[in-house]
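J.: Using only what follows, build the 3D model:
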Amino acid sequence: DRNFKIQAGFSAKQIDVFAKDEHNIFIIFCTSNKSISLKDEIRIISDLKKDISLSIKKHYDKSFRISFLLVTRNIIWNETDEKLASEKQIFYWKHDDLEAYRMLVEQLGHAAKYQMYSILFQGRKSPEVRDIQVPAMRGGVGREKYYCFLIRPQELFKIAYVHRREKSNPKEIGSTYQRMINKRRIEKIGEYIDKGNSFQNNIIIAFKQKPTFEPNPKVKAVSGISYGILKSPPFYGCAWIIDGQHRLYGYSKSKHAATHTLPVVAFESLNVEYQAN
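T.: Now for the predicted structure:
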């Protein structure tokens, strides 16, 4: 809607894209205008952030995380521009970044949203992920702990990642997903699921940060095995998929992502050297 505007102080500001889900709102500005410097564009958006955020909070009853994003095309960014955007807490995408995310959506469908969040909100706690908790069995010897549990694919999408965590460039991550996930294969798996089929073998993951486990005081541990509630670390993309990415992302092409459950074995931690192999 080219006439969509949000009240910002005494004036209304046109927004190029307003995107919202259950927990997040994105205010997106797009430009290919070389007549105004990026520094000025960033400062204009920064000056509007407070008033736009107040207008949004007045409009909605619930609280959202509000993020501002500047998308550019045919404009060269330098280190000073990037530093200023980061200081003003404005996300930015160059044209290559936008194309990388578009390809990721084509590959993973709606599950790509959480891969994007894991990049944008890296290291930031997210209530949507903090609330993920499942009944689980904990085993292991010494410091090497593992958990067995069932989880809905829609919830696992939020915490899972396939690429190496030290990668934060959307283009690198997009190419990793293209290399490690066969789009046609997950489409076939989605069709298989929608015909009433399911998978019994475990998806194997490793948490990057230590999860919280609350043992059930009414159930005695036997042979080092205890039962309780496992709570996810409160970060998008906090668990690396060791095995089973096609089975998981097959649900991104299925209507059952929010209703089926998948068996998972999760290691409490796994070192970077193992991830590199």
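J.: all contacts plus neighbour counts: C-alpha atoms, from now on.
T.: Fine.
J.: Just say helix, strand or coil for G250.
T.: For G250, the assignment made with DSSP: H, G, I helix; E, B strand; the rest coil gives helix.
J.: Quick check: it vs L262, distance?
T.: Distance, G250 to L262, by C-alpha to C-alpha, to the nearest Å: 12 Å.
J.: and those two? which has more neighbours close in?
T.: G250 (25 against 19; other C-alpha atoms under 10 Å).
J.: Would you confirm that that one contacts G190?
T.: Yes: look at G250 against G190 with C-alpha atoms under 8 Å: they come within range, at 4.7 Å.
J.: what helix or strand does D97 sit in?
T.: Using DSSP states H and E, D97 sits in helix 95-108.
J.: How about residues contacting that helix?
T.: With C-alpha atoms under 8 Å, 6 or more residues apart in numbering as the test, helix 95-108 has contacts from 71-74, 111-113, 116, 169-171, 174, 177-178, 181, 183, 249, 252-253.
J.: Filter those down to the ones in helices?
T.: 112-113, 116, 170-171, 174, 177-178, 183, 249 (DSSP state H).
J.: Can you flag the buried ones in those?
T.: For the ones in helices among the contacts of helix 95-108, a burial check counting by 16 or more other C-alpha atoms under 10 Å picks out 112, 116, 170-171, 174, 177, 183, 249.
J.: Now for those: which two are most distant?
T.: Maximum pairwise distance among those (C-alpha to C-alpha): 19.7 Å, between K171 and Y249.
J.: follow-up on the earlier one: what is the nearest of the ones in helices among the contacts of helix 95-108 to Q154?
T.: Y249 (9.7 Å).
J.: Next up, the contacts around the closest residue to that closest one other than its chain neighbours.
T.: Leaving aside its chain neighbours, Y249 sits nearest to I186 (6.2 Å; criterion: C-alpha to C-alpha, 6 or more residues apart in numbering). Contacts were defined as C-alpha under 8 Å, 6+ apart; by that measure I186 touches 246-247, 249-251, 253.
J.: before we go on, could you also do this sequence so I can check it against the first one:
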Amino acid sequence: MSAKDIKRLQEWDIIFFSDSTIQYYSELVKHLGTCSRYQLLGNLLANTEIKKMQNKVLAIKGKMGGHEYYEFSIEPEKLLKIGYVLHRNEANKNMMPTYQRIIKRKRLKEVQSFINDGGYFPNSIIISIDSGGRKLQFDESPTKLDDSISKIGVLHLPKRYHSAYIIDGQHRLYGYSDSEYANTNSIPIVAFVDLDRSEQLKLFMDINENQKSVSKTLRITLNSDMLWDSPNQNERRDAIRSKIAQMCGEEQSS
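T.: Okay, the predicted model is just below:
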């Protein structure tokens, strides 16, 4: 498809799946099985309202690292509907920078079996909520502590597909897909609001920097995205070199 044709399709609100996009979803099905539908729906129906979705959660509002955030618990099925994972793939290159690798099927099966056997993960899933340019509604409770900057209340989540980027915890979240516990368990969430993609990438790297699961190769490619607009010319030059090598190795059109 030429650039002009793709632009024309976008003007008519027609979604075009290139060969690389079809290959991405084919691979996704191999790895995720039926729960790959959440990524597909997030792509096809981005910003579409999910009718009748219960979107209110009890939450604590706080500040950390210069950002406001919310802590709450939610049923996995609800987060799966609004969640989206920025997989590093040519199919998602229009949403760069992306930073997640596709879950391995073996690993996902292990997590699903663990959950179905009554296991649980007490650590929080980290997300960034896309507000769509509108301030999130937070009904603050009159109950408060004078010496605390934290607030408690009711948070109204967006009732839209593709409105919550999963920064950390995709294995734990997708492990609940098709599980009997998807609607009967609740999982802890730390939610930032409208984090820039570069900030999401940095947070992902900060969380995973010392974990064995993040390979040196992935850290280098993620670093190229983070340094792309660096004010330091040497860092930008390193980012360009890494990006050229990555494109030559991954893209058919390179």
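J.: what residue lies at the spatial centre of the first structure?
T.: By C-alpha atoms, centre = their mean, the first structure has its centre lying nearest to Y114, at 2.5 Å.
J.: got a list of what the equivalent of that residue over in the second structure touches?
T.: Y114 of the first structure maps onto Y38 in the second structure, with residues paired by TM-score structural alignment. Shown in contact with Y38 of the second structure (C-alpha under 8 Å, 6+ apart): 80-81, 83-84.
J.: could you redo the last one with a cut-off of 7 Å?
T.: Residues counted as contacts of Y38 of the second structure (C-alpha atoms under 7 Å, 6 or more residues apart in numbering) are 80-81.
J.: And R105 of the second structure, by the same measure?
T.: 31-32.
J.: Distance-wise, check the corresponding residue of the first structure for it relative to K94 of the first structure.
T.: Counting by TM-score structural alignment, R105 of the second structure corresponds to K183 in the first structure. Using C-alpha to C-alpha, K183 of the first structure is found at 25 Å from K94 of the first structure.
J.: repeat for K158 of the first structure
T.: Relative to K94 of the first structure, K158 of the first structure is positioned 25 Å away (C-alpha to C-alpha).
J.: So if I had to pick from these two, which one is more boxed in?
T.: Using other C-alpha under 10 Å as the criterion, K158 of the first structure and K94 rank with K158 on top: 23 against 16.
J.: Show the subsequent helix or strand relative to whichever strand or helix holds the residue nearest to Y249 of the first structure.
T.: Here I186 of the first structure sits within helix 183-194, counting by DSSP H and E. Past helix 183-194 of the first structure, further along toward the C-terminus, the next helix or strand under DSSP H and E is strand 203-207.
J.: Which strands or helices does the longest helix seen in the first structure pack on?
T.: The longest helix of the first structure (DSSP H) is helix 38-59. Other helices and strands packing on helix 38-59 of the first structure, by 3 or more C-alpha pairs under 7 Å, 6 or more residues apart in numbering; DSSP states H and E, are strand 5-8, helix 79-87.
J.: Check which residues of the longest one are buried.
T.: It refers to helix 79-87 of the first structure. 81-82, 85.
J.: Repeat that for stretch 149-169 of the second structure.
T.: Neighbour-count burial for stretch 149-169 of the second structure [16+ other C-alpha under 10 Å]: 151-169.
J.: Where in the second structure does the longest helix of the first structure align, residue-wise?
T.: The aligned range for helix 38-59 of the first structure is empty, by TM-score structural alignment.
J.: and that helix, how far out from the chain's middle?
T.: 24 Å (C-alpha atoms, centre = their mean, to the nearest Å).
J.: what's it in contact with?
T.: By C-alpha under 7 Å, 6+ apart, helix 38-59 of the first structure touches 6-9, 66, 81, 85, 88.
J.: one more time with 8 Å
T.: By C-alpha under 8 Å, 6+ apart, the list of residues contacting helix 38-59 of the first structure from outside reads 6-9, 63-64, 66, 68, 70, 77, 81, 84-85, 88, 90.
J.: Tell me what angle that helix forms with helix 79-87.
T.: Here the directions of helix 38-59 of the first structure and helix 79-87 differ by 10 degrees (axes from the mean of the first three to the mean of the last three C-alpha atoms, to 10 degrees).
J.: Same question for helix 38-59 of the first structure: list its buried residues.
T.: Buried, per 16+ other C-alpha under 10 Å, within helix 38-59 of the first structure: 38, 41-42, 45-46, 49, 51-53, 56.
J.: Between which two of these is the distance greatest?
T.: L38 and I56 (25.5 Å).
J.: okay, the buried residues of helix 38-59 of the first structure in CSV with distance to F199 of the first structure next?
T.: Output for the buried residues of helix 38-59 of the first structure, formatted as CSV (distance: C-alpha to C-alpha, whole Å):
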residue, distance to F199 of the first structure
L38, 50
E41, 50
I42, 48
I45, 48
S46, 48
K49, 47
D51, 49
I52, 46
S53, 44
I56, 43
